[in-house]
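Engineer: sequence unavailable; structure follows:
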C-alpha cells in the first residue's frame, strides 16, 4: 500500500514536463543497463518468426475474434487461446527475467508483426496490442523505435508502472519482426 501511495503522490506532484524528461532518461538508462542484453535471445526471436508465419495472413475480423476469445477466457476454466502463449518456452524466459529483477520488472510481453501476443510473463488483459501505442509507436515506426509510457496503474500487474516498449528485429537482416513491452515498477525509476 505504501508503494502505491508513493507512486500516486509522485504522479500528482510531478509536473508533466519535468516527468517526461526525467522519466525518459531513467527509462532509457534502465533499458540500456537491464534489457538490451537479452532482446536478441533466440527463444524470443524464433517464437516471433514462427508466429509471424501464421498471423501475417490474419485480417482485421480474425484478429478481433481472437482478441475477443482471449478476453472471454480470462478467469475461465478452459483457455485454449491464452494457454499457448503462457506455456510457451519464450514465456518461461520472460518469467525468469521478471524473477531475476527482484520486483523491478513487473511484466514483459512480446508481440508479433500484427500486434498479437507471442509470449508473456503473465496474463495480459487482451491478446491484441496492435491498437495501442506500445505497438504502433514501435513496430509501426520500424527498427530502433522505442516508446516510453507515463506512470499508470496497471490492472494486469496491480502496480503503478511505466512501460518501455521497443521494436524487435531479426538479428541477421535487421528487419522488424515484432515488439516487446517491459513494465517497470514506478519506484525503480526514481
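Structural biologist: That came in fine, so what should we check first? Everything numeric in this text was worked out from a predicted model, so none of it was measured.
Engineer: all contacts plus neighbour counts: C-alpha atoms, from now on.
Structural biologist: OK.
Engineer: need the contact list for residue 181.
Structural biologist: Counting by CA atoms under 8 Å, 6 or more residues apart in numbering, residue 181 touches 108-110, 134, 163-166.
Engineer: ok, structure two:
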C-alpha cells in the first residue's frame, strides 16, 4: 500500500467520523422542537389553571419587598433542610395546593414528566412535584431565559442522563402569564423523559 493510498484511507476515516459526530449532534437537538411543541400544546394549558395563577400572585405579593440577602438566606435554609430531619420551609411548599396539583399532573403523564416546579417573579419556588435541591432559581437559565424574556418565552435545556435511573432527560421551561392581565408573573420548569418525548 502506497503512502498516498494510506493518506486517502485515513482521510476517508476522518470524514466518516466527522459525519457521525455531526449526525449525533443533530440528533441530540431533535428534542428541542418536540419539547417546545409539548410546552405550547400541554404545559401552557396547565399553567393557566387558577390554582397556579393564584398561588404565584399570592407569593409575589408576599415577597414584593424581599431583598437579595433574604432570598440568599432562604435558599441556604432550603439547602440545609434537604439533609435535615425538620423541613419547615420545604414542607410549606411541597404540602401546598399547587404542589398537589403538580404532583397529579406528573402522575397522570405516566412517566413522561419526571419533575415539575413553578417559580415566582423572583425565581423562588412556589410549588413542585418533587423536592428541588435549591429554593431560588433566579440565578439559573430556566428562570432568566423565560420570566426575564417575556410572555412567549420557552427554553429547552440540553439532554442529561439521570444517574439514578440511567434515563435521558431534558428540562423545558416557560413563562407563566396571568390570563387576566397578559403579564408574566412567574415561570415553570418541567423535566421530560426524552425517549418518551421522541416517541410522541
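Structural biologist: Noted; the coordinates are in hand. What you see is a predicted model; the values in this text were computed from it and never measured.
Engineer: ok, so of the contacts of residue 181 of the first structure, who is nearest residue 148 of the first structure?
Structural biologist: If you rank those by distance to residue 148 of the first structure using CA to CA, residue 164 comes first, at 4.9 Å.
Engineer: tell me the SS of that closest one?
Structural biologist: Following DSSP: H, G, I helix; E, B strand; the rest coil, residue 164 of the first structure is assigned to strand.
Engineer: just the buried residues of the helix ranked longest in the second structure, please?
Structural biologist: Criterion DSSP state H: the longest helix present in the second structure is helix 3-28. Of the residues in helix 3-28 of the second structure, none is buried under the neighbour-count criterion (16 or more other CA atoms under 10 Å).
Engineer: after it, which helix or strand is next?
Structural biologist: Once the chain leaves helix 3-28 of the second structure, the next helix or strand it forms, by DSSP states H and E, is helix 31-38.
Engineer: the aligned partner of residue 142 of the second structure in the first structure: which element?
Structural biologist: Under the alignment (TM-score structural alignment), residue 142 of the second structure pairs with residue 134 of the first structure. In this assignment (DSSP H and E), residue 134 of the first structure forms part of helix 133-136.
Engineer: repeat that for residue 77 of the second structure.
Structural biologist: Using DSSP H and E, residue 77 of the second structure sits in helix 68-81.
Engineer: in the first structure, what residues pair with that helix?
Structural biologist: Taken onto the first structure by TM-score structural alignment, helix 68-81 of the second structure occupies residues 60-73 there.
Engineer: now find how far off-centre that stretch is within its chain.
Structural biologist: The chain centre lies 19 Å from the centre of stretch 60-73 of the first structure; the measure is CA atoms, centre = their mean, to the nearest Å.
Engineer: how far apart are that stretch and its match in the second structure?
Structural biologist: Compared with the second structure after fitting, stretch 60-73 of the first structure has a mean deviation of 0.5 Å; criterion: mean CA distance after the TM-score superposition for the first structure.
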